[in-house]
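# Sequence and predicted structure, then a few things I'm wondering about:
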Amino acid sequence: MTGSALLVDAFGRIHETVVDTVGGLSAEELAFRVDDSANSIAWLIWHLTRIQDDHIADAAGLDQAWDGQGWAKRFALPLPVSDTGYGHTSAEVATVVASAELLAGYHSAVHEQTLAYVSDLDGDAFARVVDTSWNPPVTLAVRLISVIGDALQHVGQAAFVRGVLSRR
């Protein structure tokens, strides 16, 4: 199996779990927070998708789906268009309210763009430096694994919150 095939599989698993986690929930259920400082399912899915969108688009030299495909306007969040959720306060987390269809739709758009990019990568591409603001500089391989790790953590958290919600 090639590196690009492994990436397609990993991003596919994330996408499946995102769709399963939000499926059938109302906007109110998606906004549920275990306590006042916790993240909601909506925020977790939006944030992991924003990070994937931001990081993959940057590495690929593409426009983000968020603003390039009009998802920012559809969500109409009271946040800057460039916001990815990193460092959000509890009050900012509470502003991320969306339907399951909107969350799954945005993630699907980002997933399609991600697969189109990673499907064609070869071994030499993974060594390319994509971020020089870190020491050592970040290669494409490290950036992709970082995105996958972050997304898996957040979708797991969202699935956990869904489990808590179903037991209330």
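Nice, I can see it.

# make it CA atoms for all contacts and neighbour counts henceforth
Fine.

# tell me the centre residue of the chain?
With distances taken as CA atoms, centre = their mean, the chain has Thr49 as the residue nearest its mean C-alpha position (1.9 Å).

# hang on, that residue packs against Ser108?
No - using CA atoms under 8 Å, Thr49 makes no contact with Ser108, being 9.3 Å away.

# which residues of this protein fall in strands?
Here the chain has its strands, by DSSP state E, at 129-131, 138-139.

# Put this next to the previous one:
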Amino acid sequence: MTTSTDLLVDAFGRIREVVEEVVTGLGPEELAARPDDSANSIGWLVWHLTRVQDDHVADAAGTEQVWTADDWYGRFALPFAAEDTGYGHSRMNVAKVRGLTAELLTGYHQAVHDSTVRYVAGIPDKEFTRVVDRSWSPPVTLGVRLISVIADGLQHAGQAAYVRGLSAALG
């Protein structure tokens, strides 16, 4: 029998697989490359989707983000505040996400994925209706928040895969 948590773990695993596939074999310049000045880079997209997952899941779980708990913030050394997830970044901010390696991106994503799976795997079904964000109308429940994180993660991972394919085609 497949449970709600089994489906969520599978969905987060799909994001993980795309992230790994997209960044593997790319160097810092390729990760920072942008199709044009208004586009996002692969590095920014993967960093952002991982930051959002880390931020939102940690908030729902009531835990510290992996970003700060395991000093990924220091390892990335980006010119942003520790709480920055990339949400609302301008094209100038996107351009500042440079010097990243595939190993750094996949390491952080794997750590966030592991933390997410540990949390999600233990959620009882009745918990999915708990309100986690009252700043929206209607208020956001845990179930809706997790689906939103998955949708955002898959969308950005797909965008990163597109940028990689476009870069290879224009080579």
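Received the coordinates, thanks. Bear in mind that the values here come from a model prediction, so they are computed numbers and not experimental data.

# The equivalent of Asp122 of structure 1 over in structure 2 and Ser4 of structure 2, how far apart?
Counting by TM-score structural alignment, Asp122 of structure 1 lines up with Pro124 in structure 2. Distance, Pro124 of structure 2 to Ser4 of structure 2, using CA to CA, to the nearest Å: 9 Å.

# Ok, Leu49 of structure 2 next?
Separation of Leu49 of structure 2 from Ser4 of structure 2 (CA to CA): 22 Å.

# helices or strands up against the longest helix belonging to structure 2?
Counting residues, the longest helix in structure 2 under DSSP state H turns out to be helix 142-170. In terms of contacts (3 or more CA pairs under 8 Å, 6 or more residues apart in numbering; DSSP states H and E), helix 142-170 of structure 2 is packed against helix 4-23, helix 42-61, strand 131-133.

# same thing but at 7 Å, please
Where contact means 3 or more CA pairs under 7 Å, 6 or more residues apart in numbering; DSSP states H and E, helix 142-170 of structure 2 is packed against helix 4-23, helix 42-61.

# which of those helices is buried the deepest?
helix 42-61 (a mean of 23; mean count of other CA atoms under 10 Å).

# what's the average distance of that helix to structure 1?
Mean deviation of helix 42-61 of structure 2 relative to structure 1 after superposition (mean CA distance after the TM-score superposition for structure 1): 0.2 Å.

# what distance separates that helix from the centre of its chain?
Helix 42-61 of structure 2 sits 3 Å away from the centroid of its parent chain (CA atoms, centre = their mean, to the nearest Å).

# so that helix corresponds to what in structure 1?
The alignment of helix 42-61 of structure 2 onto structure 1 (TM-score structural alignment) spans residues 41-60.

# I would like the residues contacting that stretch, please.
Stretch 41-60 of structure 1 has contacts (CA atoms under 7 Å, 6 or more residues apart in numbering) with 18, 30-31, 63-65, 84-85, 93, 96-98, 103, 107, 110, 114, 117, 130, 147, 150-151, 154-155, 158, 161.

# and those residues, which are buried?
Among these, those buried by neighbour count (16 or more other CA atoms under 10 Å) are 18, 30-31, 64-65, 84-85, 93, 96-98, 103, 107, 110, 114, 117, 130, 147, 150-151, 154-155, 158, 161.

# on that earlier part again, so can I have CSV of the helices and strands packed on helix 142-170 of structure 2 showing distance to Asp71 of structure 2?
As requested, those are exported to CSV (distance: least, CA to CA, whole Å):
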stretch, distance to Asp71 of structure 2
helix 4-23, 20
helix 42-61, 13
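
# Out of the ones you listed, the one nearest Phe80 of structure 2 is which?
Relative to Phe80 of structure 2, the nearest member of those by CA to CA is helix 42-61, separated by 12.2 Å.
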